[in-house]
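> Below are the sequence and a predicted model; questions follow.
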Amino acid sequence: MSVASSLQTAVAPGAWRYALACFLLSAPLAVLFFPLGFTVLLLGVGALWFHRDPDRTPPETGIVAPADGKISVIREETDDKGRSRIRVGVFMNVTDVHVNRAPTDGVVTSVTHRPGAYKPAFSKDSDRNERVVIDCGEYEVALIAGWFARRIHPYVTAGETLVRGQRIGHVSFGSRADILLPPTYDRDDLCITNGDRVYAGTTVIVAE
């Protein structure tokens, strides 16, 4: 594999678009005012680092975290069929990997964009934020925008079969990823608590 191909696979799709704009601007800006050109160059490097996409090896069993970050939401809610279900949300800080992964096997029934606000993803108001919901029947994953993150990039479409740990999308520049667990699970089944650090595709949040 070439160096160029390796770099392409090491970052999320679209990351080079952000980086190249900075790289192209940095040279002429450096001629005019070196500190500014250097700063823009660093922004390009930062964009690639932010969109890094490391390989992950998922466990053979269990429901895994959909995102890197800290558990910020654990709550019980009622779905549209009147069933009690547990929602687990992961807040992705700016230093976290932002590529999201399938919590477990499933078939995508729909991928829906829901417009909304752009509140900080760690606040309670973020429940009204813009999101993309990937519905897999028994469970769903919501990729949620934040006050700065306004680019949600799903990788999957309706009808696709997912396997545990598969890449399903990313949110450029931060935010939150939620999983609405199957109705067969309750709080006693959780392996995590609020504030725990988790990693997409590897940290088990519900043991099966």
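Structure received. No experiment lies behind these values; they were computed from the predicted model shown.
> contacts and neighbour counts: CA atoms only from here.
Fine.
> what about A4, neighbour count?
Using other CA atoms under 10 Å, A4 has 9 neighbouring residues.
> Ok, E60 next?
A count of neighbours around E60, defined by other CA under 10 Å, yields 10.
> Any idea how far apart the tips of stretch 119-126 sit?
End-to-end distance of stretch 119-126: 5 Å, with CA to CA, to the nearest Å as the criterion.
> For that stretch, buried residues please.
Going by neighbour count (16 or more other CA atoms under 10 Å), the buried part of stretch 119-126 is 119-122, 126.
> adding another structure so you can compare the two:
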Amino acid sequence: MFHKEGGKIILIATSATVLIYLLSHKFVTLSWLEKTIQIITLVLLILVLQFFRNPNRKITPNEKVVLAPVDGKVVVIEEVYEEEYFKDKRLQVSIFMSPINVHVTRYCISGKVKFSKYHPGKYLVAWHPKASTENERTTVVIESKEFGEILYRQIAGALAKRIVNYAVEGTQVMQGDDAGFIKFGSRVDMYFPLGTQIDVKLKQNAVGNQTVIAHKA
């Protein structure tokens, strides 16, 4: 199953693979060179397909837990000053996604979208300390019954050139549903009220819609 954001790219990549295969078969006279070209092209197509994969991870929403919005490695767990929306100290948890991770962003909790804003910016490597405030990004705040307001931020990386965000202010969203997509490498920052019980550790691999990031007793 593939994500809808990859439809156009997958079509182009598949068409190019078929065309290159036919042209190499017709015009390349050296058998080893023909096979090499075809294998490289096929590998590139497979990489595109795996990047836009969208595993079926349907869940039963649970208001007492915050689930990982994306797949990737937990690279930050620390108290920081969140300057865009809360303008106070929050507990930040960041998940870094490599190009081989699933890049679907899912709503980590059910609730009402209180804030949704896109920011153009740079394309620093996603783990750079300034990426949260200087890279292309979107900021979304969801108000939930158990946790209050939770902010998550999709951040483009050095390879990411487009962030897709489905969150619309004033709408109700359901935990586990698609919230967007980040194309080609990136990270997601999450901001919780101080004192929130965090259930992941640094360098832990998180799985979107499965790994519990925080819970309410």
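Perfect, thanks for sending it. These figures come from a predicted structure and were not determined experimentally.
> Taking the buried residues of stretch 119-126 of the first structure, tell me the two that lie furthest apart.
The distance between the two most remote of these (CA to CA) is 8.5 Å, for K119 and F122.
> quick one, helices of the second structure?
Assigned by DSSP state H, the helices in the second structure fall at 7-27, 31-51, 131-134.
> out of those, which comes closest to K216 of the second structure?
Of all the helices of the second structure, helix 131-134 sits nearest to K216 of the second structure, with 26.5 Å by CA to CA.
> What helices and strands are in contact with that closest one?
Contacts defined by 3 or more CA pairs under 8 Å, 6 or more residues apart in numbering; DSSP states H and E place helix 131-134 of the second structure against strand 148-156.
> please redo it, this time with the cut-off set to 10 Å
Using 3 or more CA pairs under 10 Å, 6 or more residues apart in numbering; DSSP states H and E, the elements in contact with helix 131-134 of the second structure are strand 148-156, strand 186-192.
> deepest of these, which one?
Ranked by mean neighbour count, these are led by strand 186-192 with a mean of 25 (mean count of other CA atoms under 10 Å).
> what's the angle between that one and strand 148-156?
Using axes from the mean of the first three to the mean of the last three CA atoms, to 10 degrees, the direction of strand 186-192 of the second structure lies 160 degrees away from that of strand 148-156.
> what span of the second structure lines up against stretch 163-176 of the first structure?
Here stretch 163-176 of the first structure aligns to the second structure at residues 174-187, judged by TM-score structural alignment.
> re the thing from before, so for V70 of the second structure, which of the helices and strands packed on helix 131-134 of the second structure sits nearest?
Among these, if distance is taken as CA to CA, the winner is strand 186-192, at 7.5 Å.
> Now that H128 of the second structure has come up, it's in contact with K122, right?
No: applying CA atoms under 10 Å as the test, H128 of the second structure and K122 come out as separate, 11.4 Å apart.
> what about the strands in the first structure?
Under the criterion DSSP state E, the first structure contains strands at 63-64, 69-78, 84-92, 99-101, 106-107, 110-114, 131-135, 140-144, 151-154, 161-162, 167-172, 175-180, 197-198, 204-206.
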